[in-house]
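A.B. asks: need coordinates for the following:
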Amino acid sequence: MEPGWCALRRTFVIDLNELIIRQDGVLTTSQAQAAGLSRSAVSRRRASGEWTAVAPSVYLVSGHLRSARAQARIAVLSVGEDAVLGGVAACWWHRLHLKEPAKHHVFTGRHGRHARSSATAVVRHRDLADEDVTVVDDLRITTLALSVLDAAAGLGIGILDSALLSEDVTLADLRSAHGRYPNRRGAGPVSRYLDQLEDGTRSEAERRTAELFRDAGIDGWTANVPVCGYLLDFVFLRSRLAVEIDGFAFHRDADTFQRDRTKRNALVADGWTVLNFTWADLTERPEHVVEAVRSALLRAAS
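C.D. replies: Model (predicted):
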C-alpha cells in the first residue's frame, strides 16, 4: 500500500471517529458516506455488531451509551437529516431547561408518515424559516426564541422569563418568532404571556395577589405598608408576616437584586417573616402561594 494512501486512510479514520464522538456515538448512513465510508463498509460494521441500527439508516456505535443526548439525536435523525428538534427538548439542548426530556418534538417540512426511532419522537409538520433554525453540537434545533415559545405552551411563563434573564434572547426576538407562526399549537396562551412580560406592571401583580387572598379567605393584610424604612407589598401586621411580589426575573438588575436582599435582611433582623413570590407563582401555582401564606400565619399564631 502506498504511503500516501496510508496517510489518507489514517486521516479518514480520525475524521470518522471524531464525528462519532461529537455526535455521542450516533450517525447516519449518509453521514458515514460523506466521511468517506462506502455503503458496503457500513453494512459490514452493522453485520459485525460494531454499529447497531436504532432507526432506519441511523446507528449507535459500539462502546457508546444510548444516553439522553444520543436519544435526542436518534429521535431527530430518524425523521430525517433535515429535521429539527424543538420545544422543551430544544430548551434542554440549549442548556436552559435542566430536566432531560421524556419526549422529543421534531419538526419537519415534509408531509406524510415518518419513521420513528422510538416513542420519544413526536413528529410535527412545520415549515420553519431559516432564521429559526440553528445548529448546536452538530444537531439541528430551533433557535432559543422559538424553542422557549413552544416550550411555554407546556411549561408556562417561567421558561420565557428564564430565557430573557439569560440575555441570550430579547422580547423583540420572542415577538418576531411568535409572529412567524401565529397558528401553531399553544400560540394563544403564549401571546398573553408576552403581553404580561412586556407590561410587567406591579399594580397587576398586586391586584392578582389581593384577589387570591380574598378568594382563599385570607384576611388581616394591608397593601403597601412602610416597615423598617421600606414599602412592602403586603403586610400581616399582627403576625409580622411580609409578602413581596418579585415580578419577572429578567427585569431585575444587580442593583435591584441587592436592594431586595438588603431589605429582606433588615426585616428578618427586626423579627419579620418574609415570603417572596413571582408572577409565575401567582398565575400558575396560586395554590402554592395560598398554602405558604397560611402555613406562615399558623406558625406565627402558635
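A.B. asks: hey, let's count contacts and neighbours off CA atoms from now on
C.D. replies: Fine.
A.B. asks: need the contact partners of stretch 203-216.
C.D. replies: 219, 233, 245, 247, 279, 282, 286, 290 (Cα atoms under 8 Å, 6 or more residues apart in numbering).
A.B. asks: those in helices, which ones?
C.D. replies: Counting by DSSP state H, the part of these found in helices is 279, 282, 286, 290.
A.B. asks: ok, the first one to residue 208 distance?
C.D. replies: Put plainly, it is residue 279. From residue 279 over to residue 208 the distance is 9 Å, taken as Cα to Cα, to the nearest Å.
A.B. asks: and the two? which has more neighbours close in?
C.D. replies: Between residue 279 and residue 208, counting by other Cα atoms under 10 Å, residue 279 is the more crowded of the two (26 against 16).
A.B. asks: can you give me the neighbour number for the nearest residue to the more buried one once chain neighbours are set aside?
C.D. replies: Leaving aside its sequence neighbours, residue 279 sits nearest to residue 247 (Cα to Cα, 6 or more residues apart in numbering; 5.0 Å). Residues near residue 247, counting by other Cα under 10 Å, number 23.
A.B. asks: what about the strands in the stretch 1-150 of the chain?
C.D. replies: Secondary structure of the stretch 1-150 of the chain (DSSP state E, counting those that start in this stretch): strands located at 26-28, 51-55, 58-61, 84-86, 104-108, 121-125, 133-136, 139-142.
A.B. asks: could you do the stretch 201-302 of the chain as well?
C.D. replies: Ranges of strands in the stretch 201-302 of the chain, per DSSP E, counting those that start in this stretch, are 222-227, 230-236, 241-247, 273-278.
A.B. asks: and residue 17, which of the ones you listed is closest to it?
C.D. replies: Minimum separation from residue 17 across the strands of the stretch 201-302 of the chain (Cα to Cα) falls at strand 273-278, 47.6 Å.
A.B. asks: go through the closest one and flag the buried ones.
C.D. replies: 273, 274, 275, 277, 278 (16 or more other Cα atoms under 10 Å).
A.B. asks: that one packs against which elements?
C.D. replies: Applying 3 or more Cα pairs under 8 Å, 6 or more residues apart in numbering; DSSP states H and E, one finds that strand 273-278 contacts strand 241-247, helix 254-269, helix 286-301.
A.B. asks: deepest-packed of these, please.
C.D. replies: Counting by mean count of other Cα atoms under 10 Å, strand 241-247 has the highest mean neighbour count of the helices and strands packed on strand 273-278, with a mean of 21.
A.B. asks: so it versus strand 230-236, what angle?
C.D. replies: 120 degrees (axes from the mean of the first three to the mean of the last three Cα atoms, to 10 degrees).
A.B. asks: compare with the first, here's sequence two:
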Amino acid sequence: MRPPFGVQTLAQLTATGIDRSTVQRRGRYTRLLPAIYATEQVTTLARCFAVTLWQPRAVLSHRTAAWLWRLTDEPDVVEATVPRAVSVGAQAPSWLRLYRRNLDRDARSSAWGMPVVTDARALLDCVAVLEGEEADRLVDAALDRTISRRAVEQRCARDAGTHGAPAARRQLREAATLADSEPERLLGRALARRGYRLPANTVRVVGYWPDLVDVRSRTLIEVDGLGPHSEPPTFRRDRRRQNALIAERWYVLRYAGADVMADVEGIADEIVSVLRRRRANRRG
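C.D. replies: Here you go, the predicted model:
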C-alpha cells in the first residue's frame, strides 16, 4: 500500500527489508527530518505529514493550517505547534517553523488525515504573524464567508492576555466583510477604524442592496466602478434607484472606485463628517 504522501519513517522502511545504509544513502530516498524520508516527490503535504511523524504531538497551525482550510495560498514554510514540554532536539530545517504552546482541546481538528488547528484558531494565528494589509485581506475574505464571526469572537475571548490578542480584537472591530470590490473593502475598513462599522450589501433599502448603509442617519454610500456603472442600462438604473432613495428621505453619497483607491482616508473623513452631522440632526 502506498504510504501517505509518499512519506515513511526509517523504521517503516527497514521493516520492509530495505537496508538502513541504502535508505540513508542519497538518491532514491529524500531525508525530510530525523529518521523521516520521502519516497516520492516532496510536496508541502508530504512535509506536513513528515512533521506529524517526527513530532507525534505536533499540530499543524498558522499559515499551514490556513492553507489546509483553503483560506490562503500554499505556504513556503510549514508551521506547526508543539506543547511547551516537548523537547524537539534536532534543529528544524529551513522549511519548518515550530511554535511552543499548549493548545486547548477545542482548538484542534483534522484535515487530510493530519492534526490541524481549527479554522478559527488558524485565522487568529495568522493575524499574530502577518502584518498590515496581508492580515486585513485574509480576515476580510474569511470572516463570515468561510468562518463564523461568532467562533472567532469566542476564540479571541479565550485568548485574552496572550500574544496576538490585541491584534485579533482590532481585526474583529475593523473587518470589512462581504464587500463586493477592493475599493469598497478598503473604505469599509477605514470607516470601521473611525468607529463606524457599516454593513455592506446586507441591508435592503427601497428594494435595493446598497454598498454601505448607516441606518441611524439614513445615509447610503455607493462605490462605483468605471466599467459596469458607465454602461447605459446601468447608468439609467442607478438614476432611478437614487431618485427612489431620495424620495424616501435617504441621503446618498457616491464615490468612484478609483478615487477611493487614491485617497481612502480622505474620503472616509468626509463620510464620517456627513454621518455625524446627519445623526445629530435626526436626534434633534
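A.B. asks: hang on, the earlier thing: tell me which of the strands of the stretch 1-150 of structure 1 sits nearest to residue 299 of structure 1.
C.D. replies: Evaluated over the strands of the stretch 1-150 of structure 1, closeness to residue 299 of structure 1 peaks at strand 104-108, with 44.3 Å, by Cα to Cα.
A.B. asks: which helix is the longest one in structure 1?
C.D. replies: Longest helix in structure 1, counting by DSSP H: helix 3-22.
A.B. asks: return the set of buried residues in that helix.
C.D. replies: Those would be 16, 19, 20, for helix 3-22 of structure 1 by 16+ other Cα under 10 Å.
A.B. asks: ok so, going back, could I get the helices and strands packed on strand 273-278 of structure 1 as TSV with distance to residue 60 of structure 1?
C.D. replies: Formatted as TSV, the entries for those read as follows, by distance: least, Cα to Cα, whole Å:
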stretch	distance to residue 60 of structure 1
strand 241-247	46
helix 254-269	46
helix 286-301	44
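A.B. asks: so which of the ones you listed gets nearest residue 49 of structure 1?
C.D. replies: helix 286-301 (52.2 Å).
A.B. asks: tilt between that closest one and strand 273-278?
C.D. replies: 170 degrees.
A.B. asks: so how far is helix 286-301 of structure 1 off the chain centroid?
C.D. replies: In terms of Cα atoms, centre = their mean, to the nearest Å, the centre of helix 286-301 of structure 1 is found 30 Å from the chain centre.
A.B. asks: list the helices and strands it packs on?
C.D. replies: Counting by 3+ Cα pairs under 8 Å, 6+ apart, helix 286-301 of structure 1 packs on helix 202-215, strand 273-278, helix 279-284.
A.B. asks: could those go into a markdown table alongside distance to residue 3 of structure 1?
C.D. replies: Shown next, in a markdown table, are these (distance: least, Cα to Cα, whole Å):
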| stretch | distance to residue 3 of structure 1 |
| --- | --- |
| helix 202-215 | 74 |
| strand 273-278 | 67 |
| helix 279-284 | 66 |
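A.B. asks: among those, which is nearest residue 141 of structure 1?
C.D. replies: Short answer: helix 279-284, nearest of these by Cα to Cα, at 26.6 Å.
A.B. asks: show me what the closest one is packed up against.
C.D. replies: helix 202-215, strand 241-247, helix 286-301.
A.B. asks: could those go into a markdown table alongside distance to residue 10 of structure 1?
C.D. replies: Formatted as a markdown table, these follow (distance: least, Cα to Cα, whole Å):
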| stretch | distance to residue 10 of structure 1 |
| --- | --- |
| helix 202-215 | 64 |
| strand 241-247 | 58 |
| helix 286-301 | 61 |
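A.B. asks: for the ones you listed, which one sits closest to residue 138 of structure 1?
C.D. replies: strand 241-247 (36.7 Å).
A.B. asks: how big is the angle separating that closest one from helix 254-269?
C.D. replies: 170 degrees.
A.B. asks: how far away is the most centrally placed residue in structure 2 from residue 264 of structure 2?
C.D. replies: For structure 2, residue 138 is the residue whose C-alpha lies nearest the centre (Cα atoms, centre = their mean; 3.0 Å). The spacing between residue 138 of structure 2 and residue 264 of structure 2, counted by Cα to Cα, is 19 Å.
A.B. asks: likewise for residue 24 of structure 2?
C.D. replies: Taken as Cα to Cα, the span from residue 24 of structure 2 to residue 264 of structure 2 is 58 Å.
A.B. asks: return the member of the buried residues of strand 273-278 of structure 1 nearest to residue 146 of structure 1.
C.D. replies: Among those, and counting by Cα to Cα, the member closest to residue 146 of structure 1 is residue 278, at 23.4 Å.
A.B. asks: correct me, but the closest one touches residue 284?
C.D. replies: No. Checked against Cα atoms under 8 Å, the pair residue 278 of structure 1 and residue 284 is beyond contact range at 9.9 Å.
A.B. asks: follow-up on the earlier one: distance to residue 167 of structure 1 for the buried residues of strand 273-278 of structure 1 - can I get that in a markdown table?
C.D. replies: Formatted as a markdown table, the buried residues of strand 273-278 of structure 1 follow (distance: Cα to Cα, whole Å):
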| residue | distance to residue 167 of structure 1 |
| --- | --- |
| 273 | 32 |
| 274 | 29 |
| 275 | 27 |
| 277 | 22 |
| 278 | 19 |
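A.B. asks: so which of the residues you listed would you say is closest to residue 149 of structure 1?
C.D. replies: residue 278 (19.4 Å).
A.B. asks: relative to residue 178 of structure 1, which of the helices and strands packed on helix 279-284 of structure 1 is closest?
C.D. replies: strand 241-247 (22.5 Å).
A.B. asks: mind giving me the packing neighbours of the closest one?
C.D. replies: Right, strand 241-247 of structure 1 is packed against helix 202-215, strand 230-236, strand 273-278, helix 279-284 by 3+ Cα pairs under 8 Å, 6+ apart.
A.B. asks: can you give the contact residues for it?
C.D. replies: 200, 202, 205-206, 232-236, 272-279, 296-297.
A.B. asks: can you do 7 Å?
C.D. replies: 232-236, 272-279 (Cα atoms under 7 Å, 6 or more residues apart in numbering).
A.B. asks: those: which two are farthest apart?
C.D. replies: Spanning the widest gap among these are 272 and 279, at 22.6 Å by Cα to Cα.
A.B. asks: for residue 8 of structure 2, see how far away the alignment partner in structure 2 of residue 124 of structure 1 is.
C.D. replies: Taking TM-score structural alignment, residue 124 of structure 1 has residue 99 as its aligned residue in structure 2. Remark: distance between residue 99 of structure 2 and residue 8 of structure 2 (Cα to Cα) = 24 Å.
A.B. asks: who has more neighbours, the two?
C.D. replies: residue 8 (23 against 16).
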